[in-house]
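Q: Provided below are the primary sequence and the corresponding predicted coordinates.
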Amino acid sequence: MQTAPSIRDRLRLLFAERTQAQGDLALTLGDLPMHAAHLSRRATGQDVSRLFANTPDLPGVIVQDEKKILGLITRRRFLENLSKPWAATST
């Protein structure tokens, strides 16, 4: 009987697929300190920015909804998107 892959293995696979599709830098979940590397899907951009500011060595953050992993925000992608002219507009 096969066991289901661990969350870490599923995340590695998900990130590998997205890396190939989006051309992002290679990043493994082992690079993410697990103590502060996840946020709720309801987190705002300010929450993500604050987490990156408070954790300078954090390369990315996992976005989850309760126990389901929804995605990964890399610091590089986040900062690239913030540098676009429309990103500075407040709502």
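A: Alright, I've got the coordinates.

Q: CA only for contacts and neighbour counts going forward, please
A: Noted.

Q: what about Phe78, distance to Asn54?
A: Distance, Phe78 to Asn54, using C-alpha to C-alpha, to the nearest Å: 15 Å.

Q: When those two are compared, which one has more neighbours?
A: Just comparing Phe78 and Asn54: by other C-alpha atoms under 10 Å the higher neighbour count belongs to Phe78, 15 against 11.

Q: can you tell me the helix or strand for that one?
A: helix 75-82 (DSSP states H and E).

Q: Val48 too?
A: Using DSSP H and E, Val48 falls within helix 45-54.

Q: Just the strands from the protein, written as ranges.
A: 38-40, 60-65, 68-74 (DSSP state E).

Q: quick revisit: give me the helices and strands touching the helix holding Phe78, please.
A: The contact analysis (3 or more C-alpha pairs under 8 Å, 6 or more residues apart in numbering; DSSP states H and E) places helix 75-82 against no helix or strand.

Q: another structure for you, compare them:
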Amino acid sequence: MNDTQARIGRRAEGNRRVGRATAWTAAACTALATLFGVVFATGTTDAQSDTGTSTSTGSSTDGGDSLQAPDSAPEQGSGSAHTGSGGS
């Protein structure tokens, strides 16, 4: 029975080691994900100046990155909007 108890003890120690390694790995991954989130979230604000104008070379006339409403509401056209695909 001494051999069986020794194997049980080694297995329990191995399970504890795996548990500690898993906990440290999960903590490290959480810390890295948080770090990347903070870096990438704050890294995009440097592309704009304080006046709200964009520093990119886009063709926008107002210089901002805000959305703009359309000039008129879309209208429903006449005819069928169904398009078929495939063979038969």
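A: Nice, thanks for sending it over. Just so it is clear, the model here is predicted, and its values are computed rather than measured.

Q: TM-score of the superposed pair?
A: TM-score for the superposed chains, counting by TM-score structural alignment, normalised by the length of the second structure: 0.20, backed by 21 aligned residues with a C-alpha RMSD of 2.1 Å.

Q: Of all the strands of the first structure, which one comes closest to Gln20 of the first structure?
A: strand 68-74 (14.1 Å; C-alpha to C-alpha).

Q: Show me what counts as buried in the closest one.
A: Residues Ile69, Gly71, Leu72, Ile73, Thr74 are the ones in strand 68-74 of the first structure that count as buried (16 or more other C-alpha atoms under 10 Å).

Q: what packs against the longest helix belonging to the first structure?
A: Ranked by number of residues, the top helix in the first structure under DSSP state H is helix 7-22. Using 3+ C-alpha pairs under 8 Å, 6+ apart, no helix or strand is in contact with helix 7-22 of the first structure.

Q: circling back: measure how the helix holding Val48 of the first structure sits relative to strand 60-65, angle-wise.
A: Per axes from the mean of the first three to the mean of the last three C-alpha atoms, to 10 degrees, the angle that helix 45-54 of the first structure makes with strand 60-65 is 140 degrees.

Q: by how many degrees do helix 45-54 of the first structure and strand 68-74 diverge?
A: Using the same axes, to 10 degrees: helix 45-54 of the first structure against strand 68-74 is 60 degrees.

Q: Export the strands of the first structure as JSON lines, with columns for distance to Phe15 of the first structure.
A: As requested, the strands of the first structure are arranged in JSON lines below (distance: least, C-alpha to C-alpha, whole Å):
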{"stretch": "strand 38-40", "distance to Phe15 of the first structure": "15"}
{"stretch": "strand 60-65", "distance to Phe15 of the first structure": "10"}
{"stretch": "strand 68-74", "distance to Phe15 of the first structure": "7"}
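
Q: that older thread, export the buried residues of strand 68-74 of the first structure as CSV, with columns for distance to Leu82 of the first structure.
A: Formatted as CSV, those follow (distance: C-alpha to C-alpha, whole Å):
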residue, distance to Leu82 of the first structure
Ile69, 23
Gly71, 18
Leu72, 16
Ile73, 13
Thr74, 12
